[in-house]
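Visitor: dropping a prediction and its sequence here:
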Amino acid sequence: MKRIDGTPPAAGSAVTVRGLVKHYGETKALDGVDLDVREGTVRGVLGPNGAGKTTLVRILSTLVTPDSGRAHVAGYDVVRQPRQLRRAIGLTGQYASVDEKLPGWENLYLIGRLLDLSRRDARARADELLERFSLTEAAKRPAATYSGGMRRRLDLAASMIGHPAVLYLDEPTTGLDPRTRNEVWDEVKRMVGDGVTVLLTTQYMEEAEQLASELTVVDRGKVIANGGIEELKARVGGRTLRVRPADPLQLRPLASHLDELGITGLANSTVDAERGAVLVPILSDEQLTAVVGAVAARGITVASVTTELPSLDEVFLSLTGHRAGAPQDPVPADAREEVAV
């Protein structure tokens, strides 16, 4: 394995990643990933299952060793300084990691003691976080009796025991109902307001829009786009015009015709053969009018024309030419043997 070199982190960045590569057998989970997260901000990492998001978090948490590349988090090298780094980070994954047999308070107290807090400090920190996350009344109840939202808040509280400088949220609202999801979002916003830097992985554009100030889009282990929410939407079109011809054989001729029009600022169209439509990113009503007029002038019978804001799936379709449907992140049986020590 290539050791991570001594290149210092970028100024003002809580997380700096350069050329990160990770293989699981013949599968390349990460393929030269570059990433920067500015201090005190939320960086959203968007991608489908199998894009490499969880593998990235595992590496940055020192749970898995990279094959090559370099990464610094909170000023620490993830390979050379894992013990120091673990004290500077918090991690909340897709599933609650607390012990369901223990009461909420004991979960937090135990984690505090594992982080070498004194008994007095661990008790005080547990009390403080239970109050902050509105769990004081349930402090003595086993976590197994908590609702999904309460368990997730307890998980977030657990990740904050050690006052982390950087918090990883790996698909934190997967499987939650809308109300519980909103509760989690509110707590994350509060933590960021306190100065915590957050790396958020998600499949949901709505979640990224709620929490992230900057986005990185990954697919099949590679970074395919970086930027703010509006910047990414503009890249694939502020809106998407979906034109569905009555005759599916007209899909590609229609797409070619639209690409040859030369309409100012109009991005290239994409054929969605599965749904029998041509997708055209548009930035203005003028472009919409021009496209519809061009379709009519071509004499193509249209079954429907609709406009919609780009979804995460359409961002991927536009940026990569395929839908976001890769397999799950590969997790080898011997993953525990690769933990950095």
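Guide: It's in. Numbering: from 1, shown residues only.

Visitor: hey, let's count contacts and neighbours off CA atoms from now on
Guide: Noted.

Visitor: show the contacting residues for the residue nearest the centre of the chain.
Guide: Central residue of the chain (CA atoms, centre = their mean): residue 201, 2.1 Å from the mean position. If you count contacts by CA atoms under 8 Å, 6 or more residues apart in numbering, residue 201 has them with 44-47, 53-54, 169-172.

Visitor: how about it, secondary structure?
Guide: Secondary structure state of residue 201, per DSSP: H, G, I helix; E, B strand; the rest coil, is strand.

Visitor: can you tell me the closest non-neighbouring residue to residue 76?
Guide: Distances taken as CA to CA, 6 or more residues apart in numbering put residue 85 closest to residue 76, at 5.7 Å, once the chain neighbours are dropped.

Visitor: ok, which stretches of the stretch 151-300 of the chain are strands?
Guide: 166-170, 197-202, 214-219, 222-227, 239-245, 270-272, 277-282 (DSSP state E, counting those that start in this stretch).

Visitor: identify whichever of these lies nearest to residue 93.
Guide: Distance to residue 93, taken as CA to CA, is lowest for strand 166-170 among those, at 4.6 Å.

Visitor: what's the burial count for residue 112?
Guide: When counting by other CA atoms under 10 Å, one arrives at 23 neighbours for residue 112.

Visitor: show me what contacts residue 21?
Guide: Contacts of residue 21 were listed using CA under 8 Å, 6+ apart, and they are 28-33, 66-69.

Visitor: comparison target, given below:
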Amino acid sequence: MTANKVRGPVIHVQGLTKSYKELQVLRGVDFDVARGSIFALLGSNGAGKTTAVRILSTLLKADAGTARVNGFDVATQAADVRKSISLTGQFAAVDEILSGRENLVLVARLRHLKDPGKVADDLLGRFSLTDAGARKVATYSGGMRRRLDIAMSLIGNPPVIFLDEPTTGLDPQARIEVWQAVRELAAQGTTVLLTTQYLDEAEQLADRIAILHEGRIIVNGTLTELKQLLPPAKVEYVEKQPTLEDVFLTLVGDNGKNGNGRNVGTNA
């Protein structure tokens, strides 16, 4: 089954649960991700974001529930799921001894692609790394390493990519560089599931945002739909729309224990 033949959401998650002994990490998670969109799974540390991604990428088995990626069941068709995805973790997985181009060529050869050099050069150009391609990765800035990491994950043209907190530890300029790379992925048809704890990142990038709190999705919708959950504040007769931060803190609470959310704008 190819990406073009998959109908409906590219990622479908229903009733996903996961516990570690007495600790319930996921407690009945449901969401869908449309083809070619950027879906942000937003939550505080410990909310269960990485656990959800590990299950979807077949690195971890759920206790209950179902999940399909690119039309394949993550539990019974794990090999097909792996062929359809790429996963970029919280820290760049690049070899600092090699140059940027050598990193890309190595991965292309491991995936048995024809003309690894051309694959590497195309990706260096796509991620604005051509001038730095011959340099050792040890000399790269944080943003350059992260862009190279994402470029490496795209070798083989996977239709779905998971980005688990891709801008953790990056400075503001590097974050903007990564954001632009993510936007370009979606513009070219790649489906992106992004986990983040940064409210501005979700606000900047996502077509849809789901807030994961204490193992549950407490709200799921577009940025506009989420903002409509709160009444606009009026200051000197000028209407002020609530920000995503206002929505998040109202639903989750400042101490992370006051959320009583609901889904809005759920995909059919």
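Guide: Looks like it arrived, so ask away. Since this is a predicted model, take the numbers as computed values, not measurements.

Visitor: TM-score of the superposition?
Guide: Remark: TM-score between the superposed chains equals 0.87 [TM-score structural alignment, normalised by the length of structure 2]; 250 aligned residues with a CA RMSD of 2.1 Å.

Visitor: which single one of the contacts of residue 21 of structure 1 is nearest to residue 94 of structure 1?
Guide: Closest to residue 94 of structure 1 out of these is residue 29 (18.8 Å), distances taken as CA to CA.

Visitor: what helices and strands are in contact with the host helix or strand of residue 57 of structure 1?
Guide: Here residue 57 of structure 1 sits within helix 53-60, counting by DSSP states H and E. Contacts defined by 3 or more CA pairs under 8 Å, 6 or more residues apart in numbering; DSSP states H and E place helix 53-60 of structure 1 against strand 27-38, strand 166-170.

Visitor: so of these, which one's packed in deepest?
Guide: Compared across those, strand 166-170 shows the largest average neighbour count, a mean of 24 (mean count of other CA atoms under 10 Å).

Visitor: specify which member of the contacts of residue 201 of structure 1 is nearest to residue 92 of structure 1.
Guide: Residue 92 of structure 1 has its nearest neighbour among the contacts of residue 201 of structure 1 in residue 169, at 5.0 Å by CA to CA.

Visitor: can you get me a residue count around the alignment partner in structure 2 of residue 175 of structure 1?
Guide: Aligning on TM-score structural alignment places residue 175 of structure 1 opposite residue 169 in structure 2. Residues lying near residue 169 of structure 2 (other CA under 10 Å) number 13.

Visitor: biggest helix in structure 2 by residues?
Guide: In structure 2, taking DSSP state H as the definition, the longest helix is helix 172-187.

Visitor: off-centre distance for that one?
Guide: Averaging C-alpha positions (CA atoms, centre = their mean, to the nearest Å) puts helix 172-187 of structure 2 12 Å from its chain's average.

Visitor: now stretch 26-44 of structure 1
Guide: Relative to its chain's centre, stretch 26-44 of structure 1 lies at 10 Å (CA atoms, centre = their mean).

Visitor: now do the helices in the stretch 101-250 of structure 2.
Guide: 116-126, 142-153, 172-187, 199-205, 223-227, 244-252 (DSSP state H, counting those that start in this stretch).

Visitor: so how far is residue 79 of structure 2 from the alignment partner in structure 2 of residue 201 of structure 1?
Guide: With TM-score structural alignment as the criterion, the equivalent of residue 201 of structure 1 in structure 2 is residue 195. Counting by CA to CA, to the nearest Å, the separation of residue 195 of structure 2 from residue 79 of structure 2 is 23 Å.

Visitor: now swap in residue 15 of structure 2 and tell me
Guide: Distance from residue 15 of structure 2 to residue 79 of structure 2, counting by CA to CA: 22 Å.

Visitor: mind checking which of these two has more residues around it?
Guide: Shown here are residue 15 of structure 2 and residue 79; by other CA under 10 Å, residue 15 has more neighbours (17 against 13).

Visitor: can you tell me the helix or strand for that one?
Guide: strand 11-20.

Visitor: give me the mean distance between that strand and structure 1.
Guide: Mean deviation of strand 11-20 of structure 2 relative to structure 1 after superposition (mean CA distance after the TM-score superposition for structure 1): 0.8 Å.

Visitor: angle of that strand against strand 23-33?
Guide: If you take axes from the mean of the first three to the mean of the last three CA atoms, to 10 degrees, strand 11-20 of structure 2 sits at 180 degrees to strand 23-33.

Visitor: so which bit of structure 1 is strand 11-20 of structure 2 matched to?
Guide: The aligned range for strand 11-20 of structure 2 is 15-24, by TM-score structural alignment.

Visitor: residue contacts, the counterpart of residue 190 of structure 1 in structure 2?
Guide: Counting by TM-score structural alignment, residue 190 of structure 1 corresponds to residue 184 in structure 2. Neighbour list for residue 184 of structure 2: empty [criterion: CA under 8 Å, 6+ apart].

Visitor: just name the most buried of the helices of the stretch 101-250 of structure 2.
Guide: With neighbours defined as mean count of other CA under 10 Å, the helices of the stretch 101-250 of structure 2 peak in mean count at helix 142-153, which reaches a mean of 24.

Visitor: identify the residues contacting it?
Guide: With contact meaning CA under 8 Å, 6+ apart, helix 142-153 of structure 2 is reached by 86-88, 91-94, 100, 103-104, 107, 123-124, 127, 129, 137, 161, 166-167, 170-171, 173-175, 177-178, 181.

Visitor: next, count neighbours for the residue nearest to residue 76 of structure 1.
Guide: Counted with other CA under 10 Å, residue 85 of structure 1 comes out at 23.

Visitor: tell me the counterpart of it in structure 2.
Guide: Here residue 85 of structure 1 is matched to residue 81 in structure 2, going by TM-score structural alignment.

Visitor: again, but for residue 46 of structure 1
Guide: With TM-score structural alignment as the criterion, residue 46 of structure 1 matches residue 42.

Visitor: thought that match was touching residue 199?
Guide: Yes - between residue 42 of structure 2 and residue 199 there is a contact under CA atoms under 8 Å: 7.5 Å.
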